[in-house]
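can you look at this prediction? I've put the sequence above it.
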Amino acid sequence: MTITSVPLAGLAKIVPTRLGDHRGYFSEVFKDGWFRENVADVNFVQENESLSAAVGTVRGLHFQLEPFAQGKLVRCIAGRIFDVAVDIRTGSPTYGQWYGTELSKENGEQLWIPAGFAHGFATLVPDCVISYKVTAPYSAASDRGLLWNDPAIGIKWPLPLDNAVLSEKDKVQPTLANLPPSFTY
């Protein structure tokens, strides 16, 4: 596995090695000791999977407050998504900045998003399956969000999203300017 540098401190793009031949490939997609030594010394407590059927489905931007703040290790096991993290750590030199990358079954890449970032994605093809390990369980009382298309953040989603498929919750999340401080850098 290798780590690719990304512009926001704390994020890490992980590229597992694939060993392939005429039958396909084999890849170690997660190794606890390697992850702790090279990325973050955390415990994963749960693994989640979601299916988004329609192209242009947007999930996010989500995060959880302490004591249920989540770090997430995200990968796309079917389809292609544009995965995004937004720095919401008060006092961070990159507060309000975003990073996005394509995750797909084909590239096998993963994105580590620590607590202090809002996370979301948009589907680029039909029937995307996303798997993500998290460092804390889901807590409805701690669940929060940030508006996915806040112009102050300026995420450059790689497809027209005039007809984005959204949950009712994601349509009414606060903008960054209206987001109460949630994390400190």
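Sure, I can see it. Numbering: from 1, shown residues only.

please count neighbours and contacts with C-alpha atoms only from this point.
Fine.

how about residue 41, secondary structure?
coil (DSSP: H, G, I helix; E, B strand; the rest coil).

this is the comparison structure:
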Amino acid sequence: MMTLIETGISDLFIIEPEVFEDDRGYFFESYNKKIIDDLTGMEFNFVQDNQSRSSYGVIRGLHYQLAPYSQTKLVRVLQGKVYDVAVDLRKGSPTFGKWFGVELSAENKRQFLIPKGFAHGFSVLSESAVFAYKCDEYYHPESETGILYNDRLLNIDWKVKDCDINVSGKDNILPEMKNAEMNF
């Protein structure tokens, strides 16, 4: 069984699995298409799994793919702890330009369901983190874009000291949201 937690932004959910623990360890169902589709009232067809490892202070994002290659992502942490953020880029949405962040860790086993039309990023809060995500569309480099992680209007608190932030050269030159291309 899984529990769906609302975020205050439509279609953006935290999913908490039921974890069975005893002296041997634990077990939980990390993905069940039928349960997630039933809980959310939406249907997803995940076609690609990705995994990354990053060290403390790394910020990856804010990334998205333009339509028609936009992606729904179901993300979770296999080792360590991250602060995961999604920004609503759906132009007709009452929460356009709003963001929501949640701590995901190997310990809490929470997942974050980020639908099409959102930018996504995370910061690593532990010494290192292994991050996994399912996507319902294949990676399409020609439609890949993003928003600068430290956009002044978004004002995201990444939970990492400025002196410890580590961002790729590619992510460091992304445009601010007001200049970003989006077609959702």
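Yes, it's here. Since the model is a prediction, treat every value here as computed from it, not as a measurement.

against residue 174 of structure 1, how distant is the spatially most central residue of structure 1?
With distances taken as Cα atoms, centre = their mean, residue 119 lies nearest the centre of structure 1, 4.4 Å away. Residue 119 of structure 1 is 14 Å from residue 174 of structure 1, where distance means Cα to Cα, to the nearest Å.

equivalent analysis for residue 60 of structure 1, please.
12 Å.

which neighbours do these two share?
Residues touching both residue 60 of structure 1 and residue 174 (Cα atoms under 8 Å, 6 or more residues apart in numbering): 145, 146, 147.

what's the burial count for the first one?
Other residues within reach of residue 145 of structure 1 by the criterion other Cα atoms under 10 Å amount to 21.

kindly report the same for the second one.
Each residue near residue 146 of structure 1 was counted by other Cα under 10 Å, and the total is 25.

now it: how far from residue 87 of structure 1?
Residue 146 of structure 1 is 11 Å from residue 87 of structure 1, by Cα to Cα.

how about the last one?
In this structure, residue 147 of structure 1 and residue 87 of structure 1 are separated by 13 Å, where distance is defined by Cα to Cα.

compare neighbour counts for the two and give me the winner.
The neighbour count for residue 147 of structure 1 versus residue 87, taken as other Cα under 10 Å, is higher for residue 87 (27 against 21).

strands of structure 2, start to end?
Counting by DSSP state E, structure 2 has strands at residues 2-6, 13-17, 20-22, 25-27, 48-55, 58-65, 73-79, 81-88, 99-105, 111-114, 118-124, 128-135, 144-146, 166-167.

tabulate these in CSV, adding columns for distance to residue 33 of structure 2.
Below are the strands of structure 2 laid out as CSV (distance: least, Cα to Cα, whole Å):
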stretch, distance to residue 33 of structure 2
strand 2-6, 11
strand 13-17, 13
strand 20-22, 20
strand 25-27, 18
strand 48-55, 14
strand 58-65, 23
strand 73-79, 11
strand 81-88, 22
strand 99-105, 21
strand 111-114, 13
strand 118-124, 21
strand 128-135, 12
strand 144-146, 26
strand 166-167, 34
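
quick one: which of those strands is nearest residue 179 of structure 2?
Among these, the nearest to residue 179 of structure 2 by Cα to Cα is strand 144-146 (10.3 Å).

list the helices and strands that closest one packs on?
If you count contacts as 3 or more Cα pairs under 8 Å, 6 or more residues apart in numbering; DSSP states H and E, strand 144-146 of structure 2 packs onto strand 58-65.
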